[in-house]
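**Student:** here is a sequence with its predicted model. Questions after.
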Amino acid sequence: MTAAQPFVQEGPDWPGLRIFATTRAGGVSAAPYASFNLGAHVGDAPGAVAANRARLRALLPSDPLWLDQVHGTRVADADHEADPAPADAAVTRVPGRVLAIMTADCLPVVIAAPEAGVLAVAHAGWRGLAGGVLENAVAAMGVPPDAGLRAWIGPAIGPLAFEVGDEVRAAFARAAEPPAGAFVPTGGHDAAGAPKWLADLPALAEQRLRAAGVATVVRSNLCTVAGNDRFYSYRKEGVTGRFATLAWLVP
């Protein structure tokens, strides 16, 4: 029997780059990780994860750099760190070197300057986003503001599904006034009486990216929670798998 082909969600068709996100389909993992789980840290059978990663590897020019993601702001140098310390972003200038981010609601962000030959990826949950992981990734790329920076925000929890407490809104407001509509009151309150909000992480990420000099920002507008069973969602499912967003410079 022929193995199922992993199904992927293509990113932008930008010259000199390849970008895609995996989905749930095309793997061997059993429920609740069915079926193309790539996370080795979520309780899935190790053999299933290894088989899924082998299927993914067949689609890639090299082994992906799997990061130990900790909701922080450190950027790994993929060209010099084969087994990097915990990091939530990575940068490369080597064609064919595959960068990877694993998520199940957080933002996967690909940032590129194709003409300068440099690429970065970032894992941006609200803590990392508020802490500056995207700004750190752009800085690590080391390109001037006129280098044609562009970014793709991949599948993530959408603005109608991400309810947060007032501490999240306050964390972003300390750096800059959030864009209009980035925090919409739900009408609910926490035990201390503070308001709850629906947060638009992609909008907050775009604000940060543009302030860091990224001229072009494209959102996938794919929500991992609302009416979408193509991707894993930790908030919706609790025990679940992880999908990957991958990118590399085309040789």
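**Tutor:** Structure's in. What do you need? Numbering: from 1, shown residues only.
**Student:** from now on I want contacts and neighbour counts done on CA atoms only, so please keep to that.
**Tutor:** Fine.
**Student:** tally of neighbours for A211?
**Tutor:** 11 (other C-alpha atoms under 10 Å).
**Student:** what about the helices in the stretch 51-200 of the chain?
**Tutor:** 126-131, 133-141, 166-173 (DSSP state H, counting those that start in this stretch).
**Student:** put this next to the previous one:
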Amino acid sequence: MSNVDRALRVSSELFLSPTWPAPKQIKAFVSTRIGGVSESPFDALNLGAHVGDNIEHVNENRRLFALATSMPDSVQWLNQVHGVTVAHLPFDSDIESADAAFTQQKNQVCAILTADCLPVFFCDETGQNVAVAHAGWRSLCAGVLEETLACFDAPEKVMVWLGPGIGANAFEVGGEVREAFVAVQSQAELAFKAKENGKWLGDLYLIAKQRLAAKGVVQIYGGDHCTFSESSLFYSFRRDGQTGRMASVIWFET
């Protein structure tokens, strides 16, 4: 299969685009695990360079994904640490420790990597401000969505799309996780369902919606995938342990 054919296969089968009424200049995509060159357990379109995969395979996968999405070469990858720091792009160093990226510069790609954590996309109605956040439970609880939203002028004019993350029927946690969320926002109780084994099932999508709504966001979309159960489409760290990563990217063209 030629590189062009491979890229066409990627573009036709394997990335998702947000279902939201964003301005036409907004470009946003989430990769899946299909169509790349990585071998098991990273098969096949692994875009994470930090998981133990062959770096040549990762670089080829990134090239194919960029070709398939017509993504500019301005992407700056983050060192994700499950915190709340938002990197304002472009930045000068090779990599910056942060769990969200924001830009007001056209053709500057914001990117994060996930394999169960929620990728959360942001844009405003002008189409001149975009961001993407890596919302694992720790960063979600600590306020990464609120920190990202603070980069925008008016929450009511911001639209958000919740990309593929672990679903409410698969995210089993201990009581300490539930208590941490409830301590921040009491209505988070609604996002947890008790199990007979003393554990809880947590709905990160619902928590994200609650936290965003509390800050005035009224345009919230997505939240209808599960990385754990949709094994043919998505990587899941909780399901597989050693595995690849999907990329979530966003930029605006003009």
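**Tutor:** Thanks, I have the structure now. Just so it is clear, the structure is predicted and the values come from calculations on it, not from any experiment.
**Student:** that older thread, among the helices of the stretch 51-200 of structure 1, which is nearest A90 of structure 1?
**Tutor:** Among those, helix 133-141 comes nearest to A90 of structure 1, with 7.1 Å by C-alpha to C-alpha.
**Student:** tell me how far the residue lying farthest from the centre of structure 2 lies from E176 of structure 2.
**Tutor:** Going by C-alpha atoms, centre = their mean, the residue of structure 2 most distant from its centre is E196, 31.1 Å out. From E196 of structure 2 across to E176 of structure 2, the span is 16 Å (C-alpha to C-alpha, to the nearest Å).
**Student:** same check on F29 of structure 2?
**Tutor:** 34 Å.
**Student:** what about the two, which has more around it?
**Tutor:** Taking neighbours as other C-alpha under 10 Å, F29 of structure 2 and E176 compare with F29 leading, 21 against 11.
**Student:** counterpart of T103 of structure 1 over in structure 2?
**Tutor:** Using TM-score structural alignment, the equivalent of T103 of structure 1 in structure 2 is T114.
**Student:** right, and that match touches R238 too?
**Tutor:** No - the pair T114 of structure 2 and R238 does not pass the contact test of C-alpha atoms under 8 Å, sitting 11.6 Å apart.
**Student:** residue boundaries of the strands in structure 1?
**Tutor:** 8-10, 17-22, 75-77, 89-92, 99-103, 107-113, 118-124, 150-153, 163-164, 183-189, 195-199, 216-219, 243-249 (DSSP state E).
**Student:** which among those is found nearest to P144 of structure 1?
**Tutor:** Here strand 107-113 is closest among the strands of structure 1 (C-alpha to C-alpha), at 9.8 Å.
**Student:** ok, average deviation of that closest one from structure 2?
**Tutor:** Its matched residues in structure 2 lie on average 0.6 Å from strand 107-113 of structure 1 after superposition (mean C-alpha distance after the TM-score superposition for structure 1).
**Student:** quick one: map A112 of structure 1 onto structure 2.
**Tutor:** Checking TM-score structural alignment: A112 of structure 1 goes with C123.
**Student:** sorry, that was for N221 of structure 1
**Tutor:** Aligned against structure 2 by TM-score structural alignment, N221 of structure 1 finds its counterpart in D224.
**Student:** equivalent analysis for V239 of structure 1, please.
**Tutor:** So V239 of structure 1 corresponds to Q242, using TM-score structural alignment.
**Student:** ditto for P32 of structure 1
**Tutor:** In structure 2, P32 of structure 1 lands on P41 (TM-score structural alignment).
**Student:** residues contacting the residue nearest to its match when sequence neighbours are not counted?
**Tutor:** Distance criterion C-alpha to C-alpha, 6 or more residues apart in numbering; nearest residue to P41 of structure 2, sequence neighbours excluded, is T243 at 5.5 Å. Applying C-alpha atoms under 8 Å, 6 or more residues apart in numbering, we find T243 of structure 2 in contact with 41-42, 51, 235-237.
**Student:** ok, now with 10 Å
**Tutor:** 40-43, 46, 48, 51-53, 115, 235-237 (C-alpha atoms under 10 Å, 6 or more residues apart in numbering).
**Student:** count of neighbours near the aligned residue in structure 1 for W77 of structure 2?
**Tutor:** Aligned counterpart of W77 of structure 2 in structure 1: W66 (TM-score structural alignment). W66 of structure 1 has 19 neighbours, counted by other C-alpha under 10 Å.
**Student:** still on that earlier bit, output the strands of structure 1 as CSV; include the columns distance to R208 of structure 1.
**Tutor:** Shown next, in CSV, are the strands of structure 1 (distance: least, C-alpha to C-alpha, whole Å):
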stretch, distance to R208 of structure 1
strand 8-10, 24
strand 17-22, 21
strand 75-77, 16
strand 89-92, 15
strand 99-103, 19
strand 107-113, 12
strand 118-124, 11
strand 150-153, 11
strand 163-164, 19
strand 183-189, 15
strand 195-199, 15
strand 216-219, 11
strand 243-249, 20
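**Student:** of those, which approaches L134 of structure 1 most closely?
**Tutor:** strand 118-124 (6.6 Å).
**Student:** next, count neighbours for G202 of structure 2.
**Tutor:** 27.
**Student:** could you check how far it is from R178 of structure 2?
**Tutor:** 8 Å.
**Student:** what sits in contact with each of those two?
**Tutor:** Common neighbours of G202 of structure 2 and R178 (C-alpha under 10 Å, 6+ apart) are 188-189, 191-193.
**Student:** and G43 of structure 1? What does it align with in structure 2?
**Tutor:** By TM-score structural alignment, G43 of structure 1 lines up with G52.
**Student:** what about that match, neighbour count?
**Tutor:** 13.
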